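J.: pasting the sequence and the predicted model now:
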Amino acid sequence: MTRWRATRWRAPVQQEPSRGRRRRSWVRCRERWNTPEVNFGRPTRRRIGVALTAGLLLAACSGGSDDAGPEDPTTTTAATTTTVALDNDLRLNQIQVVGTHNSFHVAAPPEERALLEALAPGQVAERTYTHPSLTTQLDEEKVRQLELDVFADAKGGLYADPALRRQAGLPPLIDEIPELAEPGTKVLHEQDVDYHSVCPSLVSCLTELKKWSDANPDHVPVAVNIQFKDGPLIFAVPDQAKPEKWTTAAMDALDTEITSVFPAERIVTPDDVRGDRATLEEAVLDDGWPTLGESRGKVLFLMINAEPYRSLYLAGHPDLNGRVLFTNAAPGQPDAAYLGIDDPVANNEKIADLVAKNYVVRTRADEPDVEARTGETARRDAALASGAQWVSTDYPGPRGAKDQYGTDYLVELPGSVAARCNPVTAPDDCDDTTVEP
């Protein structure tokens, strides 16, 4: 098991469909059968699913060789029937999707870029990526994970007059985006210098996502990564805005903003996953995640930050009771369920081990101005092969980096599907084309 995990990422992932899934499945099923993951505690619906899975694993492991087992001629069914079976059996953590890093980001205009380059040489190159609208990302680029950087703005107007824009002599931003004057969480990368966004507020971003979700009710769950920001700029910009500090009360307000757009039945929450278990981690490790059928048409929210934001969010809500976001918590913590691990090359085996235990992971296929400029794909291939459920990029297909850098670099799943069977956790008979038909 360890050996194939350590080497899988080196294989070019784009060379589907020959993934050798049957051989790896034999190793996986044999290991699962001999681990505590297969247990038969109280007869909840999820435990019944685990028990059925265990029976199938035992049957699968009882014959054949390490190389392959005989193909079952009865497995060919209509796509609809297969999708129904997937919905009943495949779980949220057994799929993989591509997402975008800083999904809101729009590069600054030339006037502002010139000022920033003079102020901090070399910094502009890392901020030149631009995403289209969230709807275009979801529709045309088949993105199923978004990332939003959020700034508290309880009174409104805190980020409505960026310093770099004033220095560049551009028209007042408030005239262009009156919404910035209103109270509520704002979405931008950095105050004053890198603030252009396809959706300026959290509510506007989520409203656009919900509109798309309403029109596409069978989509796999869309993950929204939230990064709390409240620090000073790393640049010596005069008259810069001083961000409002995130507090537990401000995070309460953020939860309220989320639920003002998405009703509870459209969100996969920590309470949903925990059920009647003592802790969220216990539920994840022993019961697993909701099925695909239970989570289609829904969203879930994940916290990118670790401390001190995790503790602020947990205050008054032990084990995330009543909270919307899943925290970024280390294994062994009661709220551990999701981890953000940026580097899939250095942490390939670690990611594979975590997802095999039922944790969910977000990793990054590239860094701005690195892989896209050179066309190097080793990190991308490592990310896709690691088993991370969400692979984040600045260059999703079919857009990629061709227009910006002239390279063929892009990140998409084999077959250009919106979601596929997870290469580490999905069962052997999972069909990529039916995960999101």
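T.: Received the coordinates, thanks.

J.: only C-alpha atoms for contact and neighbour calcs from this point on.
T.: Will do.

J.: the longest helix seen in the chain: which residues count as buried?
T.: Using DSSP state H, we find that the single longest helix of the chain is helix 45-61. Of the residues in helix 45-61, 46, 47, 49, 50, 51, 53, 54, 57, 60, 61 count as buried by neighbour count, 16 or more other Cα atoms under 10 Å.

J.: of the residues you listed, closest to residue 184?
T.: Checking the buried residues of helix 45-61 against residue 184 by Cα to Cα gives residue 46 as the nearest, at 38.6 Å.

J.: excluding chain neighbours, what is closest to the closest one?
T.: residue 287 (5.7 Å; Cα to Cα, 6 or more residues apart in numbering).

J.: tell me the contacts of the one you found?
T.: Residue 287 makes contact with 46, 47, 50, according to Cα atoms under 8 Å, 6 or more residues apart in numbering.

J.: could you check how far the first one is from residue 91?
T.: Right, residue 46. 10 Å (Cα to Cα, to the nearest Å).

J.: again, but for the second one
T.: The gap separating residue 47 from residue 91 is 13 Å, by Cα to Cα.

J.: now the helices for the stretch 201-350 of the chain?
T.: 202-215, 248-261, 270-274, 280-286, 292-295, 309-314, 348-356 (DSSP state H, counting those that start in this stretch).

J.: rewinding a little: pick the one among the contacts of residue 287 closest to residue 252.
T.: residue 46 (30.8 Å).

J.: rewinding a little: turn the contacts of residue 287 into TSV, including distance to residue 309.
T.: Converted to TSV, the contacts of residue 287 look like this (distance: Cα to Cα, whole Å):
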residue	distance to residue 309
46	31
47	33
50	34
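
J.: for these, which one is nearest residue 176?
T.: Distances from residue 176 to these, taken by Cα to Cα, are shortest for residue 46, at 50.4 Å.

J.: comparison target below:
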Amino acid sequence: MAVVAAAPAPAFLPGVGAGAVEHMAASDARLAAVTAVGTHNTHDQPAYPYLTRAVDAGGSLIELDTWSHPAAGAWTVSHRRMAGNDDNCVAARTTADLRTGADDRDLGTCLDGLRIWLDAHPGHEPIVVKIELKNGFAQAVHRGPAALDTVIARRLGDHVYRPPADLLRKPDQGSYPTLDAAVQADNWPTRAEPGH
């Protein structure tokens, strides 16, 4: 299961104090109270030669710096370069391919690799995928929120956690106006619920 968050600036799940670390590993911890541990700029080659090594190492959060460059033809993944990819993602079709081949691929290819890894690890705890939009959306060239949602849905498929409508439902049968309000009221599922 992957929880995908796209943000124009760094975004983090709400955290808790160090005293609750043991509780955070528990399956009954709510997602809104979990601190995800991962790697800043997970796509950076010196940190991990291949993207999936970050999740192999136990990370529950990966970050992909993404650009919506008008001439690139795809969402590029790089910390500094808008016009080209500079990352550790490879074109994989099987788990054996996840650690071989040429790197520097686009966002879709990075997500393909993550999907293949998730397929090979059923029942894995949720992984937060933070897509940091380095230059925001480029609506003029059809790279807005809907286009990003399409890439995520096509590449990760059923691995993407999509909050069901009942997350908006209050215990008194009323409803929260937004998912943000539901999160602030601790109405998110537990770690064990998404995808299980």
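T.: Now that the structure is in, tell me what you want to look at. Being a predicted model, the structure only gives us computed values, none of them experimental.

J.: can you tell me how far the residue nearest to the spatial centre of structure 2 is from residue 66 of structure 2?
T.: Nearest to the geometric centre of structure 2 sits residue 129, at 1.4 Å (Cα atoms, centre = their mean). Counting by Cα to Cα, the gap from residue 129 of structure 2 to residue 66 of structure 2 is 12 Å.

J.: equivalent analysis for residue 60 of structure 2, please.
T.: For residue 60 of structure 2, the distance to residue 66 of structure 2 equals 19 Å [Cα to Cα].

J.: who has more neighbours, those two?
T.: residue 66 (28 against 21; other Cα atoms under 10 Å).

J.: now the counterpart of that one in structure 1, what's its secondary structure?
T.: Here residue 66 of structure 2 is matched to residue 150 in structure 1, going by TM-score structural alignment. Recorded secondary structure, residue 150 of structure 1: strand (DSSP: H, G, I helix; E, B strand; the rest coil).

J.: hang on, residue 150 of structure 1 packs against residue 228?
T.: Yes - in this structure, residue 150 of structure 1 is within contact of residue 228 by Cα atoms under 8 Å, at 5.2 Å.

J.: what do we get in structure 1 for residue 81 of structure 2?
T.: In structure 1, residue 81 of structure 2 lands on residue 191 (TM-score structural alignment).

J.: once you drop chain neighbours, what's closest to residue 313 of structure 1?
T.: residue 248 (5.8 Å).

J.: so how far is residue 89 of structure 1 from the one you found?
T.: Taken as Cα to Cα, the span from residue 248 of structure 1 to residue 89 of structure 1 is 38 Å.

J.: more neighbours, those two?
T.: residue 89 (21 against 17).

J.: okay, residue 113 of structure 1 and residue 196 of structure 1: tell me how far apart.
T.: From residue 113 of structure 1 to residue 196 of structure 1 the distance is 12 Å (Cα to Cα).

J.: for residue 262 of structure 1, same thing?
T.: 25 Å.

J.: higher neighbour count, the two?
T.: Comparing residue 262 of structure 1 with residue 196 by other Cα under 10 Å, the one with more neighbours is residue 196, at 21 against 17.

J.: do I have it right that the more buried one meets residue 112?
T.: No - assessed by Cα under 8 Å, residue 196 of structure 1 is found out of contact with residue 112, at 11.0 Å.

J.: spit out the residues that contact those two alike.
T.: Counting by Cα under 8 Å, 6+ apart, nothing touches both residue 196 of structure 1 and residue 112.

J.: residue 133 of structure 2 touches residue 7, doesn't it?
T.: Yes - counting by Cα under 8 Å, residue 133 of structure 2 does reach residue 7; the two are 5.8 Å apart.

J.: those two: which is more packed in?
T.: Applying other Cα under 10 Å to residue 133 of structure 2 and residue 7 shows that residue 133 carries more neighbours, namely 20 against 16.

J.: how close does the corresponding residue of structure 1 for residue 108 of structure 2 get to residue 353 of structure 1?
T.: Under the alignment (TM-score structural alignment), residue 108 of structure 2 maps onto residue 203 of structure 1. Applying Cα to Cα, the value for residue 203 of structure 1 to residue 353 of structure 1 is 36 Å.

J.: show me what residue 379 of structure 1 aligns to in structure 2.
T.: In structure 2, residue 379 of structure 1 lands on no residue (TM-score structural alignment).

J.: ok, so of the buried residues of helix 45-61 of structure 1, who is nearest residue 258 of structure 1?
T.: Closest approach to residue 258 of structure 1 among those (Cα to Cα): residue 46, at 27.8 Å.

J.: pretty sure that closest one is touching residue 285, no?
T.: No - counting by Cα under 8 Å, residue 46 of structure 1 stays clear of residue 285, with 11.7 Å between them.

J.: quick one, strands of the stretch 1-150 of structure 1?
T.: 95-100, 145-151 (DSSP state E, counting those that start in this stretch).

J.: deepest of these, which one?
T.: strand 95-100 (a mean of 29; mean count of other Cα atoms under 10 Å).

J.: give me the helices and strands touching that strand, please.
T.: strand 145-151, strand 390-393, strand 420-421 (3 or more Cα pairs under 8 Å, 6 or more residues apart in numbering; DSSP states H and E).

J.: any chance of the ones you listed in a markdown table, plus distance to residue 255 of structure 1?
T.: Compiled in a markdown table, those are given as follows (distance: least, Cα to Cα, whole Å):
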| stretch | distance to residue 255 of structure 1 |
| --- | --- |
| strand 145-151 | 12 |
| strand 390-393 | 22 |
| strand 420-421 | 30 |
